[in-house]
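> Show me how the following folds:
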Amino acid sequence: MYVPILKNWDSEMKALRMLKKAGILPCEGIVPFIKIVEEDDAPTSRNWYKSIEKLNEFFADKSAFVDYHRCNLEDYRQVDMGKIGRIREMSAEGEHYLEALNKLADRENLIPVISIRSDVENPSVETIISHMEEYRRRHPGKPFCLSIDTNPENYSDIIEKMVETDYLFFDIGEKALPSQRIQLMRLKNLEPEAQTVLLNSPRKRAIKNKEYETHGETDLIDNSVRTEYQKLEFCGFGDFAGLRDDLKLNIKNGGFANASIFIYRNDINKFHVYMNPDSSRKVMGLRDISPLLQKDLPLLDPNGTCLALRQFREEWAKGNAGNFATWVTRTVVRYIQQIAENPH
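Next comes the predicted model:
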């Protein structure tokens, strides 16, 4: 089972639409996990992905996990806080967070996930158990889902009440697997009946684009969870489909960014990177590195079946190099398609 974690922003939701239109999603074994960063259910809203009801309709063929994005706000002191009102609210008020999840649970195709994070205020164990009991009464047969990023023994009272149709996510974030040996053993010793999924964030936030290779495979993205989760007796794994777990909201960086393209290769479980070292080129830097990608297409897409690279070919033939948002979408499309076509 693969759980791609995506925020409900335009570029990431476009990726799901492309995959759905191509018939790659929905598919057995891939269940998206949508983190809500923006919400707008007004009838006049032009952005379908901000509407909870429209998200519910989008996943009519299959279910999706859903949660509100929560984070340590200290990590985003440079961000325009006016743009993350919902995130700030969900990160600071544990019980209000559960109330919001209750409303998500009312949508038949959305499966809410209670995320316990060590860097935000969380509901108490007793409150979560009470919520679980009410959830089961209101939604009989619907899976209950819990995500934790800390010592699982602290939540053993909840875990022992979970059943085989429930989901338990263990989120190691950016931590390397070997460093989590003790926590993983603690989780195993609890013998959870729920289906367990190992979440991680292989592409670290602290590594800037300029630190990657200008052209070639990179070891700076550790995708080992992709191949190790079954050995660790997890039912599935999840990650950000080649993206960072980042907000990117008006961060003051002087307006400069090293244009980069990340292409996942399932055959070696690594990313092929193209990076323009001249940050002054900004988005135009994509035009400079696109010829390198064009030359590598026989290696990266020998059969011409990759949706993302097919779009690149078509647009490049028209003289269009795309922008940063374009490549966010293509990164996600490429990654999910590779996994859909090569399940482990």
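
> alpha carbons only for contacts and neighbour counts from here, please
Fine.

> okay, now residue 317: neighbour count?
By the criterion of other CA atoms under 10 Å, residue 317 has 10 neighbours.

> Repeat that for residue 312.
Close neighbours of residue 312, defined as other CA under 10 Å, add up to 21.

> what about it, distance to residue 295?
Here the distance between residue 312 and residue 295 works out to 12 Å (CA to CA, to the nearest Å).

> What of residue 228?
According to CA to CA, residue 228 and residue 295 sit 32 Å apart.

> Look at those two and report which has more neighbours.
residue 228 (14 against 10).

> Validate this expectation: residue 114 resides in a strand.
Yes. Counting by DSSP: H, G, I helix; E, B strand; the rest coil, residue 114 is located in a strand.

> this one as well, want them side by side:
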Amino acid sequence: MFSFIIRRLAVAIPTLLVLLILSFYLMQFAPGGPFTSERPLPPQVLANIEAKYGLDQPTWKQLLSYITGIVTEFDFGPSYKYKDRTVNDIIAQGFPVTLTYGTIAFALAIIVGGALGIAAAIRQNTWLDYFAVGFTIGAQVLPNFVMAPILILIFTLWLGLLPGGGWNGGQWNHVIMPVIALSTSYMASVARLTRSSMLEVLRSNFIRTARAKGLPENVIIWRHALKPAILPVVSYLGPAFVAMVTGSFIIDSIFSTGGIGYFYVNAAFNRDYAVMMGLTFLLGSMTILFNMVVDILYAWIDPKIRL
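Modelled structure (predicted):
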């Protein structure tokens, strides 16, 4: 297991470096710049601004300085548009917000979706199974950018129970709708995968053998069937995490939570490439790290993967 983790780390570190270099050069060659506008600045003013931010240096020197700052001080540099603020300040402000409701949404999708899928498989062809199938179909055709306005319409405009936006320090009434909007479709996917996988395992020969030996049904399900049944769900967690990260941009925009998605979209509109590069590297690093954790978890459940 240790050697498997080392191999995954050996792949993750170069991937991070490639991500950093690619994102840097994509920003460098993007049309326009952070200081270009409809009314061009005088050449002397533009030259002074570029010298202040080191943009007058050759591209390779800018890249080397950027990598050195990240590796030695975890410093992503100053923002081009937010006066007297660094990219680290923006990350420190927006990341806890996205992390809070994103973690709750991800955990809710796994726990509720997994429990619903298991219950539906155990009670196949009952009202619970029909409800689970109907829920998965309905929830998967409602993406978060459709679910969020529906929630605002019902719980804010019609019922007046929850605020339609803002964060207010992460109070529970501001967290509920972003969590539901972000988690519902992934909860349905987890339930569907868990149900189909559990049904397949329950029909397998080793489960028939366990039943023939007279083992209690709860022992068969929790000790013998659950572990192989959750393998497809574990493999889905990586893509689900990536989709949730991108989905948080929509949630931040609709609910005005002030998360990193809000800053990323604003940086794109304002051509604040420093903020875009910093957030791209942060989200890419989280994605690579989470996928590595999923691979390790999968290898722990199924030892054949380690070979």
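
> After superposition, what is the TM-score?
Here the superposed chains carry a TM-score of 0.28, computed using TM-score structural alignment, normalised by the length of structure 2; 149 aligned residues with a CA RMSD of 6.5 Å.

> after the longest helix along structure 2 comes which helix or strand?
With secondary structure taken from DSSP state H, structure 2 has its longest helix at helix 87-122. Later in the chain than helix 87-122 of structure 2, the nearest helix or strand by DSSP states H and E is helix 127-140.

> Next, find the distance separating the most centrally placed residue in structure 2 from residue 12 of structure 2.
Most central in structure 2 under CA atoms, centre = their mean is residue 245, positioned 2.8 Å from the mean C-alpha point. Distance, residue 245 of structure 2 to residue 12 of structure 2, by CA to CA: 19 Å.

> can you check residue 60 of structure 2 too?
Distance of residue 60 of structure 2 to residue 12 of structure 2, computed by CA to CA: 23 Å.

> Report the secondary structure state of residue 67 of structure 1.
strand.

> I'd say it and residue 7 touch.
No. With contact defined as CA atoms under 8 Å, residue 67 of structure 1 does not count as touching residue 7 (9.6 Å).

> what residues are shared contacts of these two?
Common neighbours of residue 67 of structure 1 and residue 7 (criterion: CA atoms under 8 Å, 6 or more residues apart in numbering): 34, 35, 36.

> is it true that the first one lies in a strand?
Yes. Applying three-state DSSP, one finds residue 34 of structure 1 inside a strand.

> so how far is residue 53 of structure 1 from it?
Residue 34 of structure 1 is 13 Å from residue 53 of structure 1, by CA to CA.

> So between those two, which is more surrounded?
Remark: of residue 34 of structure 1 and residue 53, residue 34 carries more neighbours, 26 against 17, as counted by other CA under 10 Å.

> if I pick the more buried one, what's in contact with it?
Counted by CA under 8 Å, 6+ apart, residue 34 of structure 1 has contacts 5, 6, 7, 8, 64, 65, 66, 67.

> if you set the cut-off to 10 Å instead, what comes out?
By CA atoms under 10 Å, 6 or more residues apart in numbering, the contact list for residue 34 of structure 1 reads 3-9, 12-13, 55, 64-69, 110-113.

> buried stuff in stretch 5-22 of structure 2?
Neighbour counts over stretch 5-22 of structure 2 (16 or more other CA atoms under 10 Å) mark 5, 8, 12, 16, 19, 20, 21 as buried.

> Redo these as CSV? Include distance to residue 295 of structure 2.
Formatted as CSV, those follow (distance: CA to CA, whole Å):
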residue, distance to residue 295 of structure 2
5, 9
8, 8
12, 12
16, 17
19, 20
20, 22
21, 25
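
> ok, of those residues, which one's closest to residue 122 of structure 2?
Each of the buried residues of stretch 5-22 of structure 2 was checked against residue 122 of structure 2 using CA to CA; the closest is residue 5, at 35.1 Å.

> what helix or strand does the closest one sit in?
Using DSSP H and E, residue 5 of structure 2 maps to helix 2-28.

> same question, residue 290 of structure 1
In this assignment (DSSP H and E), residue 290 of structure 1 forms part of helix 285-300.

> One more: residue 263 of structure 2?
helix 260-270.

> Which elements pack onto the helix holding residue 5 of structure 2?
With contacts taken as 3 or more CA pairs under 10 Å, 6 or more residues apart in numbering; DSSP states H and E, helix 2-28 of structure 2 sits against helix 59-73, helix 273-301.

> Next, the angle from the last one to helix 87-122.
Note on geometry: by axes from the mean of the first three to the mean of the last three CA atoms, to 10 degrees, helix 273-301 of structure 2 and helix 87-122 are set 30 degrees apart in direction.

> can you pull the buried residues of helix 273-301 of structure 2?
For helix 273-301 of structure 2, by 16+ other CA under 10 Å, it's 273-281, 283-285, 287-292, 294-296, 298-299.

> give the contact list for the residue nearest to the centre of structure 2.
Contacts for residue 245 of structure 2 (CA under 10 Å, 6+ apart) come out as 98, 99, 102, 182, 239, 260, 261, 283, 284, 286, 287.

> my guess is the last one meets residue 15, correct?
No. Residue 287 of structure 2 is beyond contact range of residue 15, at 11.1 Å (criterion: CA atoms under 10 Å).

> Give me the neighbour count for residue 329 of structure 1.
20.

> Same check on the one 5 residues further on?
Residues near residue 334 of structure 1, counting by other CA under 10 Å, number 24.

> go on, residue 215 of structure 1?
By the measure other CA under 10 Å, the count of residues near residue 215 of structure 1 is 16.

> repeat for the one 10 residues further on
One way to gauge burial is a neighbour count; for residue 225 of structure 1, by other CA under 10 Å, it gives 21.

> tell me which element the closest residue to it other than its chain neighbours is part of?
Take residue 225 of structure 1 and drop its neighbours on the chain: the residue closest to it by CA to CA, 6 or more residues apart in numbering is residue 237, 7.0 Å away. In the assignment (DSSP H and E), residue 237 of structure 1 maps to strand 236-239.

> what angle do the helix or strand that that strand is followed by and helix 285-300 make?
Sequence order places strand 260-265 as the next helix or strand after strand 236-239 of structure 1, per DSSP H and E. Interaxial angle, strand 260-265 of structure 1 versus helix 285-300 (the same axes, to 10 degrees): 10 degrees.

> In structure 1, which helix is the longest?
Structure 1, longest helix under DSSP H: helix 324-341.

> helices and strands around that one, which ones?
The contact analysis (3+ CA pairs under 10 Å, 6+ apart) places helix 324-341 of structure 1 against strand 2-7, helix 10-21, strand 260-265, helix 307-317.

> Kind regards, and thank you for your time.
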